[in-house]
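>>> Take this sequence and fold it.
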Amino acid sequence: MATADVSTMAIAGLHRPPTSHDFAMSLAVLPHPEEQPEISDGTLNALGELFVRHSAHNIFGIHLLHSHFAAPEGTVLFGVQFQVSGASQACWTKPVPAAELATESIHGHVFRLQSDGTFVPYEFHEGEASSEAAHTGPAFFRELAEFLHCSNLAGLIALQLLDGPRDKTNMELLAGPQSTVMMDEKDLIGFSPPRITTGWSFTVGDDGIICCKGNDVYSAKKNTQQVFQDSKPLPTVEALKEALRAEGVIA
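Sure, this is the predicted structure:
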């Protein structure tokens, strides 16, 4: 497996407009969260050691490779931040025509390992990535790619840029026919287990022990698998918030 361009591709995806390759990534059929197997404790421990060894644990985490819908041709998945209540932030992700993002400030957020050893973004967020992410050494991406390849995990685990604080649990919901919302579970009402963890980060305690935390989860609302799934696409953040309130998702 070629790995020479691993770091180049991963870093380039942090600071560039979407390309035609990203269209293919967004259109690629990925398993739903329920269809993916659990990531074992042994794998999480090994990844934690790898991330900490390269001092990448404060910058990147891992992501359960999955999707809830296929993005239309010519679009990429793009997430924007919005305020829910007080200082609490949420992220609304939906397919956006790539042409609309060509001049915007965006960065890659979730990266999928390709067969040639490169990490390619298939989800973007608004704004610029941290300078620490852009300066992560190539050895980290190379070793991570080799680990995922040799462990047959490239179809299960993606690389995720850590945007925002890690002292909370974010819950992902389907919102409308082709969008998702990720928000602090403390801002949500009417939700119950089971939950599927979809994002993890790693920390090092004062005793030197590496810990793994499930920061992102996917959960059904009131024993269903979607939130107003059959509605028309929501045009604005305000329309989204109104719909969430109407469905009893937020207060």
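
>>> Could you use CA atoms for every contact and neighbour count after this?
OK.

>>> Roughly how far does the residue located most distally from the centre of the chain sit from Leu159?
Residue distances from the centre of the chain (Cα atoms, centre = their mean) peak at Asp207, which lies 29.6 Å from the mean C-alpha position. Plainly put, Asp207 is 27 Å away from Leu159 if you go by Cα to Cα, to the nearest Å.

>>> Equivalent analysis for Asn223, please.
Separation of Asn223 from Leu159 (Cα to Cα): 30 Å.

>>> Between these two, which is the more surrounded one?
Higher neighbour count among Asn223 and Leu159: Leu159, with 24 against 12, using other Cα atoms under 10 Å.

>>> List the contacts of the more buried one.
Going by Cα atoms under 8 Å, 6 or more residues apart in numbering, Leu159 touches Phe60, Gly61, Ile62, His63, Val110, Phe111, Arg112, Phe119.

>>> one more to put side by side:
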Amino acid sequence: MSLQELCNDFDREMYNGLLSIEAANQTVRTEDRLDGFLSAAAKLFVRHNVHERFGVGLLHKHNTCEPGERMVQYDCTMDDERALVTMPVRDAADPTKEIPNVWAVSDRSYVPLEYTTDVTARDSFHAGEVPAAFLSDFADLVGTAPAGGLFGLAVVKRALAQSAQDSEILLEYSDPVQRKNIVLLRHSDAAPKSITTAWTFEARSNEVTGETECISTQRCNCIVDDPGVPGMPPKHSHMPAPHHHQRPA
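Here you go, the predicted structure:
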């Protein structure tokens, strides 16, 4: 399938209709729905050899988009620290600087719900055509799995994560006042109250059986309401204005 077929228009109504992170997480974790979906997805992604390019995202929203807006993630510097900032913008999509990176599946079509300028994500997206059989199989999985509609296709890799130590993870903080979502690199125990929102998949050899196992690994956590998280801004506090490496003027 041509990559152009994944570059559809942002759907504001679909984005605004997404659940909150807490509600989405609670729904997919009921009756082991999350583990069941990830297990099936891991085998699917590895079988089609797309596990190094794509992953799965938990579809949710922190903010809403006004008419003419869409959600875009920028590679930024905030207080001399590398960050990823996602916000509603009115700029027209520029395919030379950004790519869609989260899709919902609706009527077997892939609908972009977020874009990113991150260079690593862009490289993953443009690594080649996407097998039509994979997109069809993933649409089947979303359509048949319990709460499958809360999972979307995602380009998960980010340049920010490439410098992470083994003990570090990507943590996302939401500022509803400025309608910004900020991802920072933090120690894994910095946010005891957090929700995993993105997963990638790996194929590993079982040392006992010698068989190949397909497993999921988390890539990003979203911080829930915890004003005392070390190293993170207080809830609803004023965020410093980010300096964007690739943000349009």
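
>>> Please state their TM-score.
Scored against TM-score structural alignment, normalised by the length of structure 2, the superposed chains reach a TM-score of 0.75; 220 aligned residues with a Cα RMSD of 3.2 Å.

>>> Now, the contacts of Leu159 of structure 1 that are in helices?
Among those, DSSP state H puts none in helices.

>>> so the nearest residue to Ala161 of structure 2 once chain neighbours are set aside is in which element?
Distance criterion Cα to Cα, 6 or more residues apart in numbering; nearest residue to Ala161 of structure 2, sequence neighbours excluded, is Leu170 at 6.9 Å. Element membership for Leu170 of structure 2 (DSSP states H and E) is strand 168-175.

>>> hmm, back to that, which of the contacts of Leu159 of structure 1 map to contacts in structure 2?
Counting by both residues aligned by TM-score structural alignment, their matches' Cα atoms under 8 Å, the members of those that carry over to structure 2 are Phe60, Gly61, Ile62, His63, Val110, Phe111, Arg112.

>>> residue range for stretch 57-66 of structure 1 in structure 2?
The aligned range for stretch 57-66 of structure 1 in structure 2 is 51-60, by TM-score structural alignment.

>>> State the distance from the residue farthest from the centre of structure 1 to Asp167 of structure 1.
Using Cα to Cα, Asp207 of structure 1 is found at 19 Å from Asp167 of structure 1.

>>> quick one on the thing from earlier: which of the contacts of Leu159 of structure 1 sits closest to Ser7 of structure 1?
When the contacts of Leu159 of structure 1 are ranked by distance to Ser7 of structure 1 (Cα to Cα), Phe119 comes first, at 7.8 Å.

>>> I'd like to know how far the closest one sits from Gly199 of structure 1.
17 Å.

>>> Next: Glu73 of structure 1.
27 Å.

>>> higher neighbour count, the two?
Per other Cα under 10 Å, whichever of Glu73 of structure 1 and Gly199 has more neighbours is Gly199, with 23 against 14.

>>> wait, that one sits on Phe60?
No: counting by Cα atoms under 8 Å, Gly199 of structure 1 stays clear of Phe60, with 10.6 Å between them.

>>> Identify the contacts common to those two.
Joint contacts of Gly199 of structure 1 and Phe60 (Cα under 8 Å, 6+ apart) are Gln160.

>>> what about the residue farthest from the centre of structure 1, helix or strand, and which?
Using DSSP H and E, Asp207 of structure 1 maps to neither a helix nor a strand.

>>> Likewise for Tyr122 of structure 1?
Applying DSSP H and E as the criterion places Tyr122 of structure 1 in strand 119-126.

>>> same thing with Pro88 of structure 2?
Here Pro88 of structure 2 is assigned to strand 81-89, by DSSP H and E.

>>> got the buried residues for that strand?
Of the residues in strand 81-89 of structure 2, Arg82, Ala83, Leu84, Val85, Thr86, Met87, Pro88 count as buried by neighbour count, 16 or more other Cα atoms under 10 Å.

>>> and which of these is nearest Asp137 of structure 2?
Thr86 (29.4 Å).

>>> OK, contacts around the aligned partner of that closest one in structure 1?
Matched by TM-score structural alignment, Thr86 of structure 2 corresponds to Thr93 in structure 1. For Thr93 of structure 1, the contact set (Cα under 8 Å, 6+ apart) comprises Leu77, Phe78, Gly79, Val80, Ser179, Thr180, Val181.

>>> Name the nearest residue to Thr93 of structure 1, ignoring sequence neighbours.
Gly79 (3.9 Å).

>>> how much space between the one you found and His57 of structure 1?
22 Å.

>>> which is the next helix or strand following the helix or strand that contains Ala121 of structure 2?
Using DSSP H and E, the element containing Ala121 of structure 2 is helix 119-125. Toward the C-terminal end, the helix or strand that comes next after helix 119-125 of structure 2 (DSSP H and E) is helix 132-144.

>>> which helices and strands does that following helix pack with?
Where contact means 3 or more Cα pairs under 8 Å, 6 or more residues apart in numbering; DSSP states H and E, helix 132-144 of structure 2 is packed against helix 33-47.

>>> What lines up with Glu213 of structure 2 in structure 1?
If you follow Glu213 of structure 2 across to structure 1 using TM-score structural alignment, you land on Ile209.

>>> Make sure Asp189 of structure 2 is indeed in a strand.
No: using DSSP: H, G, I helix; E, B strand; the rest coil, the assignment for Asp189 of structure 2 is coil, not a strand.

>>> what about it, how many neighbours?
13.

>>> Thanks a lot, see you next time.
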